[in-house]
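Trainee: Using only what follows, build the 3D model:
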Amino acid sequence: MRLLLVEDDDHVAAALSAILARHGFQVTHARSGEEALQALLPAGAPPTVSPYGVILLDLGLPDQDGYEVCGKIRKRTATPVIMVTARGDVRSRIHGLNMGADDYVVKPYDTGELLARIHAVARRTSTPGGGGAGTGTEASAGAGTAGQSGGPGGTVRLGSVSIELPTRRVSVDGTDVPLTRKEFDLLALLAQRPGVVFRREQIISEVWRTSWEGTGRTLEVHVASLRSKLRMPALIETVRGVGYRLVTPGPGAR
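Mentor: Below is the predicted model:
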């Protein structure tokens, strides 16, 4: 797999590149946001085709903020982005996911953890629709359960929330809500059976396609991001010690 490493510290980049090379990755190192964007889409390349399987993106770049770079990357290509940064607070994680990152790793990290996350996002994006629960066949399986109605073409409606499975489009009261790939997959999974508790292990297995325990923190961040974007904090209920369930909202609920 070809991997784009965006890191302004040459010593950090050299050490990480050596580790990645030993695990079979072909690494291209970009030291700035502009250099990364130029490497990502060479002159004359179609706007959605990238030569890389995964992008590792540091946020502290010399020319522009890493969040801004992530936003620009996401406008050009669907190549998965893993933010690798020392900014470990929940607000920073949520902002990174909102900008289009597929995962978020906090420095200092274990290299085994980073490698597992790289392989995980690569597996998810190598299947149609990014894998996970967002595909129309899987997510529509629960149509007809309480509070849920199937619409034309695989649309799920939960109160004021509309989830269009084939187009991966979500709206609240008719207003589109942009979600990342994993945010949509998570919401679509919970929407299969509103009111039913999904265990954390089950969610991680079906949405992240891994049983690796370290993904649990990523799940929490995605849930928080969904609550914020949909402006419905009560929509996804935390069942302490077990997992999450989707609470069917009433008309106009927030």
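Trainee: drop to CA atoms for contacts and neighbour counts, all remaining ones
Mentor: OK.
Trainee: List the contacts of the residue nearest to Pro80 when sequence neighbours are not counted.
Mentor: For Pro80, ignoring the flanking residues on the chain, the nearest one in space by C-alpha to C-alpha, 6 or more residues apart in numbering is Val54 at 5.2 Å. Listed by C-alpha atoms under 8 Å, 6 or more residues apart in numbering, the contact set of Val54 reads 2-4, 79-82, 118, 121-122.
Trainee: which SS class is Leu59?
Mentor: Using DSSP: H, G, I helix; E, B strand; the rest coil, the structure places Leu59 in coil.
Trainee: Second input sequence below; structure requested for side-by-side comparison:
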Amino acid sequence: MRGTILIVEDNQLLRDSLTYNLRKQGYTVLSAASGEEGLEKARREKPELMIIDIGLPGVDGLEVCRVVQAQSKAPVIFLTARGEETDRIVGLEIGADDYVTKPFSMGELLARVRAVLRRTRALAVGLPTAEVIRARDITIDQSTHQVAIGDRPVALPPKGYELLRLLAANAGRVVDRQAILDAVWGEDFFGDPKTLDVHIHWLRQKIEPDPHEPQYILTVRGVGYRFPPQ
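Mentor: Predicted structure coming up:
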């Protein structure tokens, strides 16, 4: 699952086209034909991203964005007409993440969706920035890509290193499966999600004293994985 997107657009043809193309990319898509309906679905479904037409009748897109930003902070991409420059500026000021001007290509919109989700997921996960990460007795040197448990060096391939680095940098927090796949394999990954489980199993073989009773990489069933707090 690549995430849930809510489209708030009163033009049915455009709404249906967006829904079709986003679903083709693997997203779960919800739609609303008005600002009022969009706010209700946003409250109930808690989408990961919203695509909102600024020029909605009644409760307009700007008001929908204001309410969403106050309640959930879900990222927003605005759909705007060419003559709505002032509205675009206001939209960005009240918290929208990006905008696309009509008419637009579906490829452009999909690229904006991927970019916004990639940014927000990276912020949510907390990608490591320190040169050296220390979590319990594991040391990860990001400048040399060297890993040690106590005084024992551990050689890891690139994906194993990235997995350990991500989980150790977020010690004490549960990192959900989709966030791990996005951070380590990339937003465009369409492979078998069980790839993650295979890599976790292999990584445990490399770093755990007893892989059957893990001390470092703990499973949170139905959610993801976590590294224990310091």
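Trainee: Only the buried residues of the biggest helix by length in the second structure, if you could.
Mentor: The residue-count maximum for a helix in the second structure (DSSP state H) belongs to helix 106-125. Neighbour counts over helix 106-125 of the second structure (16 or more other C-alpha atoms under 10 Å) mark 109, 112-113, 116-118, 121-122, 125 as buried.
Trainee: what do you get for stretch 65-83 of the second structure?
Mentor: Buried residues in stretch 65-83 of the second structure (16+ other C-alpha under 10 Å): 65, 68-69, 73-81.
Trainee: first to last residue in that stretch, what's the distance?
Mentor: Stretch 65-83 of the second structure has its terminal residues 19 Å apart, counting by C-alpha to C-alpha, to the nearest Å.
Trainee: before we move on, what about stretch 95-110 of the first structure?
Mentor: One end of stretch 95-110 of the first structure sits 23 Å from the other (C-alpha to C-alpha).
Trainee: One more: stretch 98-108 of the first structure?
Mentor: Using C-alpha to C-alpha, the gap from the first to the last residue of stretch 98-108 of the first structure comes to 23 Å.
Trainee: Could you list the buried residues of it?
Mentor: Neighbour-count burial for stretch 98-108 of the first structure flags 98-105 (criterion: 16+ other C-alpha under 10 Å).
Trainee: what stretch of the second structure does it fall on?
Mentor: Mapping stretch 98-108 of the first structure onto the second structure (TM-score structural alignment) gives residues 93-103.
Trainee: hang on, isn't Ser31 of the second structure packed against Leu6?
Mentor: Yes - counting by C-alpha atoms under 8 Å, Ser31 of the second structure touches Leu6, with 5.4 Å between them.
Trainee: Find the residues that touch each one of the two.
Mentor: Shared between the contact lists of Ser31 of the second structure and Leu6 (criterion: C-alpha under 8 Å, 6+ apart) are residues Gly38.
Trainee: Could you list which of the buried residues of stretch 65-83 of the second structure belong to helices?
Mentor: Short answer: the buried residues of stretch 65-83 of the second structure in helices (DSSP H) are 65, 68-69.
Trainee: For the second structure, which segments count as strands?
Mentor: According to DSSP state E, the second structure carries its strands in the segments 4-8, 28-32, 49-53, 76-80, 98-101, 132-135, 138-141, 146-149, 152-154, 174-176, 218-220, 224-226.
Trainee: Would you mind giving the residues in the first structure matched to the first one?
Mentor: Following TM-score structural alignment, the partner segment of strand 4-8 of the second structure in the first structure covers residues 2-6.
Trainee: what's the average distance of that stretch to the second structure?
Mentor: After superposition onto the second structure, the mean distance of stretch 2-6 of the first structure to its aligned counterpart is 0.4 Å, using mean C-alpha distance after the TM-score superposition for the first structure.
Trainee: Tell me the buried residues in that stretch?
Mentor: Quick answer for stretch 2-6 of the first structure (16+ other C-alpha under 10 Å): 3-6.
Trainee: equivalent range in the second structure for stretch 53-68 of the first structure?
Mentor: Under TM-score structural alignment, the match for stretch 53-68 of the first structure is residues 48-63.
Trainee: got the end-to-end distance for that stretch?
Mentor: Stretch 48-63 of the second structure: ends 19 Å apart by C-alpha to C-alpha.
Trainee: isn't Asp176 of the second structure right up against Gly224?
Mentor: Yes - because the distance of 4.1 Å satisfies C-alpha under 8 Å, Asp176 of the second structure is recorded as touching Gly224.
Trainee: which residues touch Leu3 of the first structure?
Mentor: For Leu3 of the first structure, the contact set (C-alpha under 8 Å, 6+ apart) comprises 25-28, 52-56.
Trainee: By neighbours, which of those wins?
Mentor: Highest neighbour count within the contacts of Leu3 of the first structure, by other C-alpha atoms under 10 Å: Ile55, with 26 neighbours.
Trainee: if we can go back for a sec, want to try TSV for the strands of the second structure, with distance to Lys206 of the second structure as columns?
Mentor: Output for these, formatted as TSV (distance: least, C-alpha to C-alpha, whole Å):
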stretch	distance to Lys206 of the second structure
strand 4-8	35
strand 28-32	36
strand 49-53	37
strand 76-80	41
strand 98-101	42
strand 132-135	16
strand 138-141	12
strand 146-149	10
strand 152-154	8
strand 174-176	20
strand 218-220	15
strand 224-226	17
